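Visitor: after the sequence you'll find the predicted model.
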Amino acid sequence: MKGQVLTDFITKFLPRGTDITCIVEVKPWKVFVDGASNAAGAGAGIVVITPEDLKLKHSFRLGFRASNNEAEYEALLAGLRVVMDLGAKEVEVYSDSLLVVSQVQGNFEAKDPRMIEYLQLVKQMMGNFVTVKIERIARGQNRYADSLATLASSIADEVPQLIRVKLVLEPSITARALILQVIKAKKCWMDQIIDFLAEDRAPKDGKEVARVRRTFARYWLFADWKLYRRSFEGPYL
């Protein structure tokens, strides 16, 4: 708000025709988004960084069945809605979803009917801003938003244990309804196995290290960080 007052003041008293962008540096809003889908349900997490470097955290629980890609799109749409409601005009969006970012950038073609609808809605919302840049980042750079998206199964240490979670009842491409819920996040037994398989990072506790080393061979980690148990006959469970 203070930054907007300063901008309005300078605009009012500058000589007509002066380019204000040469005088006032406009910092973009940054939005980190991530979606997650598993057997327990689907969720979306966003982290908004304002031009004044304030961090706003939001977590959305999807009240409908959604694939991982649909959850990623819901996260992107939720992030755009939040910054649009806050009056942002210059926006930079960061996501670790290769498919969503590539489709929005035009590098991948959307063929699935639901992906086509999501892509059209995203482009429609992007028209409400002066500029919108969307970039793909590594999953490790998006862990905060990832933690918010997977509250039901895992959470990063730096995220508060009790945060407000919004429930999205229906897909964005058909209806938009939000209900507030409060969910207390818990640690998940899979976290240590996933960290060990993905980053070769073992727990600090000696007993936990031994347990993870005994059990990690029974599991397989897919590219989207979903954990599968190996069966004796071959197929992943």
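Guide: Looks like it came in fine.
Visitor: CA only for contacts and neighbour counts going forward, please
Guide: OK.
Visitor: next helix or strand past the strand or helix carrying V47?
Guide: Per DSSP states H and E: V47 is located in strand 41-49. Beyond strand 41-49 in the direction of the C-terminus, DSSP H and E gives the next helix or strand as strand 55-62.
Visitor: next, the one to line up against it:
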Amino acid sequence: MAKWAIELGEHDIEFRVRHSIKGQVLADFIIETDNIDEEDTNNSTQVIILKVENTEWKLYTDGASSSDGSGVGLMLVSPKGKEFTYALRFKFTTTNNEVEYDALLAGLRMAKELNILHLHAFVDSQLVANQIKGTFEARQPTIQLYLAKAKELIESFKSFKLVSDEAKTRRLMH
């Protein structure tokens, strides 16, 4: 890090930490980058909502926790194949299972904020996927709260599919 600070310092380039993006900013960005016919400029909001309603987005999540900290990686993929990738670092201690839920919850909140109605989520935790599907029971009180919040957010989508595919998720996220 010091080496890069010296290299960048010669050119008056300053490194700034990227902070998390609020959902509305992400929604505005997608609206701006989406191709809309100029005839539909008065109805641009309706056009985008119709496009979102009739298509399925993909969400890939990956979370990790260690003694150095924890964080998550998220990738939302639009029906047209545009990728929106985010990395979040947490300043609190957490377990691997909790951070996997944090990753999914962050992705679900983003998708909800974007008014996405059809979502296909890929998580790299079989435990999280099976608890949400009801195959596994959540026994710890903290995990029960995470599970309840995840199910509450899932209810806001017209259709929701969840797949535990560790290999595919890790391949796409790295």
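Guide: Looks like it came in fine. Computed from a predicted model, the values in this text were never measured in an experiment.
Visitor: and the TM-score between these chains?
Guide: Superposed pair, TM-score by TM-score structural alignment, normalised by the length of structure 2: 0.69. Supporting alignment: 131 aligned residues with a CA RMSD of 2.2 Å.
Visitor: map G127 of structure 1 onto structure 2.
Guide: When structure 2 is aligned by TM-score structural alignment, the residue opposite G127 of structure 1 is E155.
Visitor: same deal with E117 of structure 1?
Guide: Residue pairing (TM-score structural alignment): E117 of structure 1 is matched to L145 of structure 2.
Visitor: quick one: residues contacting its match.
Guide: Contacts for L145 of structure 2 (CA atoms under 8 Å, 6 or more residues apart in numbering) come out as none.
Visitor: and for the one 4 residues further on?
Guide: When contacts are counted by CA under 8 Å, 6+ apart, K149 of structure 2 is found next to L105.
Visitor: which part of structure 2 matches stretch 87-104 of structure 1?
Guide: Under TM-score structural alignment, the alignment places stretch 87-104 of structure 1 onto residues 115-132 of structure 2.
Visitor: again with stretch 221-230 of structure 1
Guide: Counting by TM-score structural alignment, stretch 221-230 of structure 1 corresponds to no residue in structure 2.
Visitor: and the residue nearest to the spatial centre of structure 2, what element?
Guide: Against the mean C-alpha coordinate of structure 2, by CA atoms, centre = their mean, the closest residue is G107 at 2.8 Å. In this structure, G107 of structure 2 is located in helix 96-113 according to DSSP H and E.
Visitor: pull the distance from that helix to the chain's centre.
Guide: Relative to the chain's own centre, helix 96-113 of structure 2 is displaced by 6 Å; criterion: CA atoms, centre = their mean, to the nearest Å.
Visitor: Provide the aligned range in structure 1 for the top strand by length along structure 2.
Guide: Longest strand in structure 2, counting residues (DSSP state E): strand 56-66. The alignment of strand 56-66 of structure 2 onto structure 1 (TM-score structural alignment) covers residues 28-38.
Visitor: grab the nearest non-local neighbour of L117 of structure 2.
Guide: F157 (4.6 Å; CA to CA, 6 or more residues apart in numbering).
Visitor: pretty sure that neighbour is touching I116, no?
Guide: Yes - F157 of structure 2 is in contact with I116 according to CA atoms under 8 Å; the separation is 7.2 Å.
Visitor: neighbour-wise, which of those two wins?
Guide: For F157 of structure 2 versus I116, the count of surrounding residues by other CA atoms under 10 Å is larger for I116: 23 against 17.
Visitor: now the strands: where do they sit in structure 1?
Guide: With DSSP E as the criterion, structure 1 has strands spanning 29-38, 41-49, 55-62, 90-95, 131-136, 162-168, 178-184, 219-221, 227-229.
Visitor: got TSV for those, with mean neighbour count too?
Guide: What follows is the strands of structure 1, written out as TSV (neighbours: other CA atoms under 10 Å):
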stretch	mean neighbour count
strand 29-38	26
strand 41-49	26
strand 55-62	22
strand 90-95	22
strand 131-136	16
strand 162-168	18
strand 178-184	13
strand 219-221	17
strand 227-229	15
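Visitor: TSV for the ones you listed, including distance to I194 of structure 1?
Guide: Putting the strands of structure 1 into TSV (distance: least, CA to CA, whole Å) gives the following:
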stretch	distance to I194 of structure 1
strand 29-38	15
strand 41-49	19
strand 55-62	22
strand 90-95	20
strand 131-136	22
strand 162-168	24
strand 178-184	22
strand 219-221	7
strand 227-229	7
